[in-house]
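Student: Here you go, sequence then predicted model.
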Amino acid sequence: MNKDLFTGIDPSTTLSVTVTRGCPLNCAHCGGHYLKHMVHVEELEKYVDRYKSFLISGGMLPNGEIPFGGYINYLKELKEKYGLKYNFHIGFPLQPPYEIEEVADVVSFDFYADRNVLREVYGIEREPEQILNAVLPLKVKKVPHVTIGALCGKISHEEKAIEILSKYFESVVLNVFIPTPLTKYANCQPPEIEDVALVFSKASDLFKNVVLGCMQPKGEYRRMLQERIQKYAGFIVKPTTKSYDYHGCCSFYV
């Protein structure tokens, strides 16, 4: 890769934290797998000597919300005491989660332009407008995420999603579907790299900042993917070159 064409980001200096101990949704692409590797919010203070930035997320309730409310005061106290930074990943709330405004440095959210795709993946009913209506009023930096191939590795709503998002945002994070063991989509394949590149190409025409996010298959696929899309992405998370310009969640920097 030509290092001059992109900025490399190492996300490992941001610790992933969950406000729940499970997820009742059992989504097709995740099945609660990734929650198992997250630190529960009640343990967060144990890590403030090693980390100064945290991704605050958790399992979604059946209505699509993540129950942050009971921990806002606690997170605010730790933020003020240790100078912490928080990226809140908010799920699909129906109403803006205004309670996070006083502690969030940035808000990350997943966007789907097709309600049928979102229903298939998450089992939640949401129109694209409902997702935006719960995010846009928040008085904090907001960074949309789109997972390419979220529907069992198939390209579906992605180009429509970035068209809609480009009306409201200058930056977009594009993730790539990873088949995860013991999930409904465990036997699916990642999307074809050329199809992913087409989405990145379109995004680069519409956004000031295009990011290859931390969700991307490993191994040879990752190397080939990054080589193919590097001319479209200003930021690449986990670059195979191991050359990093920034450390922490990409949403802090775009």
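Tutor: Okay, I see it.

Student: from here on, contacts and neighbour counts on C-alpha atoms
Tutor: OK.

Student: didn't K142 look like it was pressed against A104?
Tutor: No: here K142 does not reach A104: they are 10.0 Å apart, not a contact under Cα atoms under 8 Å.

Student: Which residues outside whatever helix or strand V196 lives in are in contact with it?
Tutor: Using DSSP states H and E, V196 sits within helix 193-206. The contact list for helix 193-206, computed with Cα atoms under 8 Å, 6 or more residues apart in numbering, reads 148, 155, 158-159, 162-163, 166, 172, 174, 176, 210, 224-225, 228-229, 232-233.

Student: Buried ones from those residues, can you make that a PyMOL selection?
Tutor: Of the contacts of helix 193-206, the buried ones can be selected in PyMOL as follows, counting by 16 or more other Cα atoms under 10 Å:
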select buried, resi 148+155+158+159+162+166+172+174+176+210+225+228+229+232+233
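
Student: Which of the contacts of helix 193-206 fall in helices?
Tutor: Counting by DSSP state H, these place 158-159, 162-163, 224-225, 228-229 in helices.

Student: so which two of those are the farthest from each other?
Tutor: Taking Cα to Cα as the measure, those span a maximum distance of 25.8 Å, between E163 and M224.

Student: if we can go back for a sec, out of the ones in helices among the contacts of helix 193-206, who's nearest T183?
Tutor: Checking these one by one against T183 (Cα to Cα), the nearest turns out to be E158, at 22.0 Å.

Student: Got another one to weigh against that:
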Amino acid sequence: MKSMNDPCINDSTDIDLETLLRLSRERSWRRFGRRIKFYVPSFIRYENEYYRCNPDAFPSISITGRHCALRCSHCGGRILESMIPAPTPKRLAKVLRDIVRRGAVGCLISGGCLPDGSVPLGNFLDVLAEVRKESSLKMAVHTGFVDENIAGRLAEIGVDAALIDVIGSTATIREVYHLDASVEDYDRSLQTLHQSGVPLVPHVVVGLHYGELRGEFNSLRIIAKYNVSAVVIVALRPIEGTYMEDISPPSPEDIARILVEARLVLPDTPLVLGCARPLPPHRIRTDALAVESGVNGIAHPSRDAIKLAKALDLSISFSQLCCSQIYEDWV
């Protein structure tokens, strides 16, 4: 937990960003060392002079195909279109065994939500358990809201990470997610997952409320109540064909301030800038600020971020796993 003497964005808005970045990276480097890991799971193509990911290494799979009952304003189900559809247990079993044969090291199990905000994992858990026993395939699972039964099964199966977006604004939950729920519902799901013992990697989406900061600091306060394995910060990326396609995303500086706040309230927790964020040139500035903040990892980094990490004499490495697995490198 954060010391009461630590600067906090919410009550220290007069502190300039450069000072905050310095405080953040000093704390991070003191706790974790001068190193950074770059994650390049294959559900986004990545190739440059520094690294090329195997296109079969870490795919994303949707257990609902393209269907999502919520049709959130920022996504509208469009993100599901890039995933391998596996809408039945039989199809999921085939997809998982096929990717294992092709040399996959892991996968993201995702899907659209039901009207209650949950991902319908129940009928697919036996398949996950079977493939888990047959192989060393790593599994990161998007959960949405969960009950004790689902959380317990995920822990029993031994999935490598339970991923859940934590929304700190009731207005955002209702106006963006179109969900009749509250911030307390996210808190309860975090508590349920935490108590199950499954590795828990919550995500905070910066600018989810039509590009505005609304609830992100509250999300971090909620997350800080639990001993989570890692935290991933992502940001609104306007997607063509959605209600937010013409919305300006949060600025790189706003994203950096959330990264700094995350480090201050979670000083001992691995912190990653995740794959969902705006495209260049926005991304180039965001990634640079993330490196300057002392973030422990970045998914699909820009070339400039890698160059900056080298210039700062950081020890760098690459992984084809999902960035949620960073906790394995920082235990």
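Tutor: Here it is on my side, so go on. Worth saying up front: this structure is predicted, and the values here are computed from it rather than measured.

Student: Kindly provide the TM-score of these chains.
Tutor: Overlay of the two chains. TM-score (TM-score structural alignment, normalised by the length of structure 1): 0.92; 251 aligned residues with a Cα RMSD of 1.8 Å.

Student: Okay, now stretch 160-169 of structure 2: how far is its last residue from its first?
Tutor: Stretch 160-169 of structure 2 stretches 28 Å from its first residue to its last (Cα to Cα, to the nearest Å).

Student: List of residues touching it?
Tutor: Under the contact criterion Cα under 8 Å, 6+ apart, stretch 160-169 of structure 2 has outside partners 138-145, 154, 173, 182-183, 186-187, 193, 198-205, 214-219, 222-223, 324-325.

Student: Structure 2: strands as residue ranges?
Tutor: For structure 2, the strands defined by DSSP state E cover 35-39, 60-62, 84-85, 106-110, 138-142, 161-165, 200-206, 231-235, 271-273, 297-299, 315-319.

Student: right, so those: which one is the most enclosed?
Tutor: Across the strands of structure 2, the average number of neighbours (mean count of other Cα atoms under 10 Å) peaks for strand 271-273, which reaches a mean of 29.

Student: Would you mind finding the longest helix in structure 2?
Tutor: Max-length helix for structure 2 by DSSP H is helix 17-32.

Student: same for that helix, what does it pack against?
Tutor: helix 252-265, helix 282-292 (3 or more Cα pairs under 8 Å, 6 or more residues apart in numbering; DSSP states H and E).

Student: Check the mean deviation of the last one from structure 1.
Tutor: Relative to the matching residues in structure 1, helix 282-292 of structure 2 has an average distance of 1.2 Å after the fit, by mean Cα distance after the TM-score superposition for structure 1.

Student: so that helix corresponds to what in structure 1?
Tutor: Under the alignment (TM-score structural alignment), helix 282-292 of structure 2 falls on residues 221-231 in structure 1.

Student: Work out the gap between the matching stretch and the centre of the chain.
Tutor: When distances are taken as Cα atoms, centre = their mean, to the nearest Å, stretch 221-231 of structure 1 is centred 19 Å away from the chain's centroid.

Student: do stretch 137-152 of structure 1 as well
Tutor: Averaging C-alpha positions (Cα atoms, centre = their mean) puts stretch 137-152 of structure 1 6 Å from its chain's average.

Student: Tell me the residues of structure 2 aligned with it.
Tutor: Residue span in structure 2 matched to stretch 137-152 of structure 1, by TM-score structural alignment: 195-210.

Student: The matching stretch: end-to-end distance?
Tutor: By Cα to Cα, the extent of stretch 195-210 of structure 2 from end to end equals 33 Å.

Student: and the helix holding V196 of structure 1, which residues are buried?
Tutor: 193, 196-197, 199-201, 203-204, 206.

Student: Contact partners for the residue in structure 1 that S319 of structure 2 lines up against?
Tutor: Superposed on structure 1 with TM-score structural alignment, S319 of structure 2 falls opposite Y246. Listed by Cα under 8 Å, 6+ apart, the contact partners of Y246 of structure 1 are 7-10, 253.

Student: run the last query once more with 10 Å
Tutor: For Y246 of structure 1, the contacting residues are 7-11, 13, 235, 237, 252-253, by Cα atoms under 10 Å, 6 or more residues apart in numbering.

Student: before we move on, the earlier item: output the strands of structure 2 as CSV; include the columns distance to C68 of structure 2.
Tutor: Listed next are these as CSV, based on distance: least, Cα to Cα, whole Å:
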stretch, distance to C68 of structure 2
strand 35-39, 27
strand 60-62, 10
strand 84-85, 13
strand 106-110, 11
strand 138-142, 13
strand 161-165, 16
strand 200-206, 19
strand 231-235, 21
strand 271-273, 26
strand 297-299, 25
strand 315-319, 30
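
Student: closest one to E18 of structure 2 among these?
Tutor: The nearest among these, by Cα to Cα, is strand 271-273 at 18.3 Å.

Student: That closest one packs against which elements?
Tutor: Secondary-structure packing of strand 271-273 of structure 2 (3 or more Cα pairs under 10 Å, 6 or more residues apart in numbering; DSSP states H and E): strand 35-39, strand 200-206, strand 231-235, helix 252-265, helix 282-292, strand 297-299, helix 326-329.
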